[in-house]
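J.: Next come a sequence and a model predicted from it.
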Amino acid sequence: MRAGASADKVAQVGSARTSPLFDARERAALEYAERVTTTGERVSDELFDRVRSHFTEAQIVELTAAIALENFRSKFNTALGIDAQGFCVIPPTPRDA
């Protein structure tokens, strides 16, 4: 939220595909993040073309690095039994319930 996202927007991330709070650029980035995060899934040419239409090559590299870093942290913390510290409490979405 320090980057400017409202609490409402953060709460809607799980519904970004249909939420009017997200524009096409944000939807592409979130779908890309989801696909990169899902083990064994390839990013389709169609999705990568959509991402490329909103981001420069340098931005795609930076976005991919940020996604990979968060995945690393998640796996690392889980492996060591490190629980969330509550720095970024995000309410569960209907999909998580």
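T.: Yep, that arrived. Just so you know, these numbers come straight off a predicted model, no measurement behind them. Numbering: from 1, shown residues only.
J.: can we go C-alpha only for contacts and neighbour counts from here?
T.: OK.
J.: other SSEs contacting the longest helix seen in the chain?
T.: Across the chain, the longest stretch assigned as helix under DSSP state H is helix 57-79. Contacts defined by 3 or more CA pairs under 8 Å, 6 or more residues apart in numbering; DSSP states H and E place helix 57-79 against helix 24-37.
J.: Presented hereafter is structure B, for comparison with structure A:
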Amino acid sequence: RLALEYAEAASVTPPTVDDALRTRLAAHFDAQALTELTALIGLQNLSARFNSAMDIPAQGLCRIPEKRS
């Protein structure tokens, strides 16, 4: 859950990763694991933005539920 919270905070514009979140992350992940997690989050963001900019449709591998009104 903490990794997901981090991914969400790192993915919004502007990112909302604050000192409190960094402290909780440091209690659960060592520096190498946090670096790898951050790299993966960044890679997925790059991929999503690239696909959106190029109008590349989703391939159905990760369906996102429709927003409820």
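T.: In hand now; what should we look at? Bear in mind that the values here come from a model prediction, so they are computed numbers and not experimental data.
J.: Could I get the TM-score for this pair?
T.: After superposition, the two chains reach a TM-score (TM-score structural alignment, normalised by the length of the second structure) of 0.88; 68 aligned residues with a CA RMSD of 1.4 Å.
J.: just to revisit the earlier point, helix 24-37 and the longest helix of the first structure, what's the angle between them?
T.: 50 degrees (axes from the mean of the first three to the mean of the last three CA atoms, to 10 degrees).
J.: Return the distance of helix 57-79 of the first structure from the chain's centre.
T.: Averaging C-alpha positions (CA atoms, centre = their mean, to the nearest Å) puts helix 57-79 of the first structure 10 Å from its chain's average.
J.: mind checking how far the aligned residue in the second structure for residue 44 of the first structure is from residue 56 of the second structure?
T.: In the second structure, residue 44 of the first structure lines up with residue 18, judged by TM-score structural alignment. Using CA to CA, to the nearest Å, residue 18 of the second structure is found at 33 Å from residue 56 of the second structure.
J.: Kindly report the same for residue 13 of the second structure.
T.: 22 Å.
J.: Counterpart of residue 56 of the second structure over in the first structure?
T.: Match for residue 56 of the second structure (TM-score structural alignment): residue 82.
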